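>>> Please work out how this folds:
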Amino acid sequence: MTPAQPALLATLPAADDASVPDYVRDLERSAAYLPAPQREQLRRAWAIGAAAHVGQSRKSGEPYITHPVAVAGVLADQGLDVETLVAAILHDTIEDTPLTREAIATEFGDTVAELVDGVTKLDKLQFRDRQEATAESFRKMLLAMSRDLRVILIKLADRLHNMRTLGAQSPEARRRIASETLEIYAPIAQRLGMNLIKAELQDLGFRALHPWRHAVIEKRIRTQPVVRRESLVQIEAHLAQRLAKEKVLHRLVSRVKSPWSIYSKMRAEHKTLAQVMDVFGFRIVVRSVPDCYHALGVVHAAYKPLDSRFRDFVAIPKANGYQSLHTVLFGPYGSPIEVQIRTEEMDLVAERGIAAHWTYKHGGEGPNIAQSRAHSWIAGLVESQRATGSSLEFLENVKVDLFPDEVYLFTPKGDIMALPRNSTALDFAYAVHTDVGNRAVAARVDGKLVPLRTKLASGQRVEIITAKSSAPKPQWLEFVVSGKARTSIRQQLKQLEHEDAVQLGHRMLDRALEALQTSLERVPAVRLDAYLSEHRYPRLEALLADIALGNRMPQQVAQALVRESPGKAAQRAADRVPRAGDKILITGAERGVVSFANCCLPVPGDEIMGYHTAGKGVVVHRLDCPNVIDYRKSPDRWVDIGWDREVSGDFSAALKIEVDNRPGALAQVAAAIAEAESNIDRVEYLDRDANMAVMRFAIEVGDRRHLADVIRRVRRLGVVLGVQRM
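Predicted structure coming up:
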């Protein structure tokens, strides 16, 4: 404990019954399930927290300590352990008061101190903007969650109480906090199976963002017609009677939709308020899993089920551990009846998620299914954040993973995998293993060969086909949806780009050193190390990559390594007799360090040159490109390059095609290009009148010969008046 702490703790308020405020008594009543000595700890935590926050008020004017005590009350309602409740009472002390982590650890133990520290925001660091601060705070919270899931429970309870007391904030702050709640915190609560907290967060967020819409829907729920209420009672009585006859012990409750769920359904399914409200909902809670299926048979006998609307989340739980049978029945009043059937244990997990039956490392029955799923999810997020460049990118990936709906897929061995909706075969490959995703070339879905961009549906059996020579492509980022796939692809592309940059930089530096009649191997190691140290390169590869990217000129590096004056080095380079092998050969697959100019669109077979551009690497132009005249003015940036014997990939080219302006002409040209095995990227009209149309076709070809073949096929068409490469 620091010297400041004894003075702080000396000012603790009296903890006798007469001086304890009502809000602390409310907390103790909610935590009545705890033994008396543990409830004493809560009172001690309140006393320390009140002393730490003395003089601080909320925007509503109340003493600040009322907020953390209310947060602990939310968690007590969920049945959390004493360590979590104490940490909740003290969760703002490290951030906003003189109380230190060490003082908390001394008083309540390391676990409580770790929980408080995990919830503390990073307000002491400087960020570019609020968005980045939020993202970095979330990253820290995630790392704390990975050590102890109770951190996120405190954070969610903190957010819930802030939402309950949002009225004291300015309109702008209300909108910002509500939007953040709906985008991040409510989906996290759902992902952790905490439906009670999720539902309240969503409803409070909806009320803050759209008060008028919320009021209209809430009034409609409150003033339901008498006829509807009577219908609900009749259906409930009929179902209860049928279940009792079958001797199924049960608890039957009618479900009322929240304003947010009604509003979301209206938007998602483009329905009117009347259509969404015209649905009866019931939950049947039974004793065991066999009773679930027995009850399902009873309700299907009572009312006919709606085809294709049955979902079995008991056999295949949702990603957040949620289990239940869902069915929709034809109602007697023309309205559908939505029924959920689950056990008491499933109902507890569905309502409270990871907070249900809280068990920690010591003792207990072990984690429930929601806790196990949450641990797996967070472990995946931790792996993702290690490979992510920025906090903002990581937060976006997390948002992608917080989809309310999942697809459930089978591996060839029959294992079940849950992925976000709209996931593709490539998302599945990365979910299996990062290496499987990196080497994926195609997939078999239910035995049929499909491309990696194919979207998957629940129940499909997926097998990934891999090849050792395969590698991720930038285009993959356009169709993957899971955060893990996106992060893994970006990381691998960066690695491949770095490797290509190192190789190209090596060739460029070698060529510059050869012009000075030496080589990299002949440069003394001491001199090379001194150069790397002077320019703060950790190793040679970093320097070579920088050369390839145009951030350092190879001639200048070579001169520094040889230690010659620029004039003498230029003279020696001029005196040297050039050899046929002087050109740097490219394959077209050098990712991120070699690009092809849009002004002349070079393809393999063209005579080419390279221009060294800072940050972009080598930009390749055709020698007959009009811009080359300007580049000759900077000979130090000119790169002698040529095509390697083996060139791979497709290259962009453009054709200017004049045709008779008659119906079907465009289709004939497109068909001819396709027959030549070339893809059309884009078509645009350059000119058009009653007799003739001039079009620009952006196409992909393998090399100059392939381009010539495309031009020949197009010229043969009767509707074509002329073809010219652009």
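
>>> CA only for contacts and neighbour counts going forward, please
Fine.

>>> Can you name the next helix or strand after the one helix or strand D546 maps to?
Following DSSP states H and E, one finds D546 within helix 540-548. Using DSSP H and E, the helix or strand that follows helix 540-548 towards the C-terminus is helix 554-562.

>>> Remind me what that following helix packs against, helices and strands.
Helices and strands touching helix 554-562, as assessed by 3 or more Cα pairs under 8 Å, 6 or more residues apart in numbering; DSSP states H and E, comprise helix 483-515, helix 525-534, helix 566-575.

>>> rerun at 6 Å
helix 483-515 (3 or more Cα pairs under 6 Å, 6 or more residues apart in numbering; DSSP states H and E).

>>> what sits against Q371?
With contacts defined as Cα atoms under 6 Å, 6 or more residues apart in numbering, the neighbours of Q371 are I354.

>>> ditto for M163
For M163, the contact set (Cα under 6 Å, 6+ apart) is empty.

>>> Which helix or which strand is home to it?
With DSSP H and E as the criterion, the answer for M163 is helix 150-164.

>>> List the buried residues for the helix or strand following that helix?
Note on helix 150-164: by DSSP H and E, the next helix or strand toward the C-terminus is helix 171-180. Of the residues in helix 171-180, those scored as buried under the neighbour-count criterion (16 or more other Cα atoms under 10 Å) are 174-175, 177-179.

>>> this one as well, want them side by side:
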Amino acid sequence: MTHVLTTADDLIELVRLYNPNSSAGLIRDAYAFGEKMHEGQFRHSGEPYFMHPVAVAMILAEQQMDDATIITALLHDTIEDTKANYAQVEERFGTVIADLVDGVTKLTNLQLSSTETKQAENFRKLFMATSRDLRVTLVKLADRLHNMRTIKSMRPEKQLQKARETMEIYAPLAGRMGMQWMREELEDLAFKVINPEARASIIRRFLTLQKETGDVIEKITSDIRLELDTAGIEAEVYGRAKKPYSIWRKMQEKDQGFSRLSDIYGFRIITRSEQDCYRVLGVIHQRWKLVPGRFKDYVSNPKSNGYRSLHTTVSGRDGKRVEMQIRTREMHEVAETGVAAHWSYRDGERVENRFAVDPVKWIASLTERFDEDHDHDEFLEAVKLEMYTDQVFVFSPKGDVIKLPRGATPIDFAYAIHTRIGHACVGAKVDGMRVPLWTRLKNGQSVEIITAEGQTPQSTWIDIAVTGRAKTAIRRSLREEDKERFVKLGRELARVAFENVGKKVTEKALTTAAKALAIDDAEDMLARIGSAELSARHAVRAIYPDLQPTRAATVDKARAVVGLNPDQAHVRAPCCQPVPGERIVGITYRGKGVAVHAIDCAALIDFEEQPGRWIDVHWQEGTHGAVNTVTLDLTITNDAGVLGRICTLIGEQKANISNLTFADRKPDFYRVLVDVELRDAEHMHRVMTALEAESDVASISRHRDPNRAAEAFRD
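Model (predicted):
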């Protein structure tokens, strides 16, 4: 097979198109150095390995990046995969490029999806380092994009691993950096590997729709241009169909079939000025009917990555919904390239786009909140939350806009205002109405925190809070308040865990375990074990990784829950179906004993004003029998033998199916509710992981229904 390698001259010519002052000699030197270092190396496809760094450099050149970034792309694998070292790169290309290449190497070696303490520590250090130069991240994203474009040459299991990592980490990271085009392409390439049948089905349906309706995009584009010409507004209009994964995600979110999904087309209108953006909006809303709740003004209220645009959805031809984005050319450059706009060129000159946000400031604002004394795990948790989730904007009573991750609660809002407000929180009002503290906040809501003197954070708040800032403050407060009690409890839990592997829990053993887990001292480690932040088994594994615990005694089903009176019977609440290993709470019912709920059960909202009925309970230590029914919600391919394979997979995990119900049937997919008998949370996780890895399983989740509690426990 003949492989054609893009030449150095081709790359230089592409860079010179936007940057005539580019250093052709330095790029040619980097090309030659990289080609020599990778000589004799080949990719899985059989092509010379150096084709990959060149392709990464071309991707970044298409984004009009500076020379240093292009050269880093050419050299990004030399330190890791060849005999070249940092000193050689520094001597030949300078400290800046050597640091960039070294940063990409570290980022490549880092397991971003891991929550192990060592990895969290590495992530923290690297994040601090890359905050000085985000070009490291841009090169890594381009590296991942080319790897996904050529993923077919990898082994199937490796393809699936890379695709999931891309979907969970790199695609959201690209979106967070404002590089929406890259996010969409990464998502679609990953979708093609994770669920090829669903993607192919959407493409087939889309082609059928085009045959039935003709070129809708051209028709609507012409309509928009006619309206703008009539109004005397100069603007460019572009239309496109949304990516298959974007359509699939909307189908899942709205629980609708393709035929009922309306907003599958998107249009962009690029204006000459900010004033024209609002004039265009007026023309659009006069001509077409606005869809309520779908208008967003990111021009006056831009996203934190600099994104500015007016978003609106209108009812277009034949009642079909059409999404429109209206922005200026400068706004469009930021929307297309995100942080890359910070290094952009125009007419051969490096220019400063007034809408481009310096990504360094964004990361610095995050890292400055964490000092050396904080836990690395807590830092990792906060970073991932802030990087990989969408956001909601809510208002304080004074009208200040508070930005929070999607899914945030009033507790997160309180701590975002001030730690003191968070600690003293006893309740909240949203839009003037009293709501539970676990309420999920939505865009545009007004939030008021009710405080009381003497109030302190509750341990259940850890499960309610979403932001790293709130969780960190709550944990610190709980530690300080209950440290002595937690240390005592942690010591007992550690004693049992060490005895389970035939070892004694000495002070030296505890100190060694704390050091191995990167915790300051043994007392701090014991406090975390006692507060359930750290498992005692982790402390044992830190110094005895190969020792297996002796088999724990089987727990009597009738005594599975600790914290009840001898005469109190318990039942698992059918609404949330808690299993051993999950945090639980008991609710008393007259004549019916105690219902055990998961701490995050939505049905608990009905008992907020009845604290006398709440009981503090937990699961008995030991091995529980596989008698705890959990309902799993699966969407599977409608194909011969699929359901049989699903049942076999569950059986292989030593779990029994007690019931199976078809919740929804579509031509290409089934939605099935499966009742599975499980031992504990770990057993449930193994079953769900095995099912999730099956290519014919499009989605899997636990099925929870708060109404089942009301039906089962009527006082």
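
>>> So after superposing, what's the score?
Comparing the chains after superposition, counting by TM-score structural alignment, normalised by the length of the second structure, produces a TM-score of 0.65; 536 aligned residues with a Cα RMSD of 4.4 Å.

>>> circling back to that earlier point, which of the residues in the helix holding D546 of the first structure are buried?
Within helix 540-548 of the first structure, the residues scored as buried using 16+ other Cα under 10 Å are 541-548.

>>> and if you look at stretch 320-335 of the first structure?
In terms of neighbour count (16+ other Cα under 10 Å), stretch 320-335 of the first structure has its buried residues at 320-331.

>>> Stretch 356-366 of the second structure now?
Quick answer for stretch 356-366 of the second structure (16+ other Cα under 10 Å): 356-359, 363, 366.

>>> R713 of the first structure - nearest residue in space that isn't next to it in sequence?
Closest residue in space to R713 of the first structure, ignoring its immediate chain neighbours: A672 at 6.0 Å, by Cα to Cα, 6 or more residues apart in numbering.

>>> Name the helix or strand for the one you found, please.
Of the helices and strands defined by DSSP H and E, A672 of the first structure is found in helix 665-675.

>>> What lies in contact with that helix?
Applying Cα under 6 Å, 6+ apart, the contact partners of helix 665-675 of the first structure are 710, 714.

>>> Then stretch 426-442 of the first structure?
Stretch 426-442 of the first structure is contacted by residues 451-452, 465-467, 470-472, 480, 485 when judged by Cα under 6 Å, 6+ apart.

>>> which two of those lie the greatest distance from each other?
With distances taken as Cα to Cα, the most widely separated pair in the contacts of stretch 426-442 of the first structure is A467 and V480, at 19.4 Å.

>>> ok, those two, which is more surrounded?
Under the criterion of other Cα atoms under 10 Å, the comparison of A467 of the first structure against V480 puts V480 first, with 24 against 12.

>>> Relative to S261 of the first structure, how far out is the residue nearest to that one when sequence neighbours are not counted?
The spatial neighbour of V480 of the first structure that comes closest, neighbours along the chain excluded (Cα to Cα, 6+ apart), is D427 at 5.8 Å. Distance of D427 of the first structure to S261 of the first structure, given as Cα to Cα, to the nearest Å: 29 Å.

>>> Between those two, tell me which one has more neighbours.
D427 (27 against 15).

>>> What residue in the second structure is paired with the more buried one?
Taking TM-score structural alignment for the superposition, D427 of the first structure sits opposite D412 in the second structure.

>>> Name the next helix or strand downstream of the helix or strand where that match lies, please.
Secondary-structure assignment from DSSP H and E places D412 of the second structure in helix 410-417. As assigned by DSSP H and E, the chain's next helix or strand after helix 410-417 of the second structure is helix 419-423.
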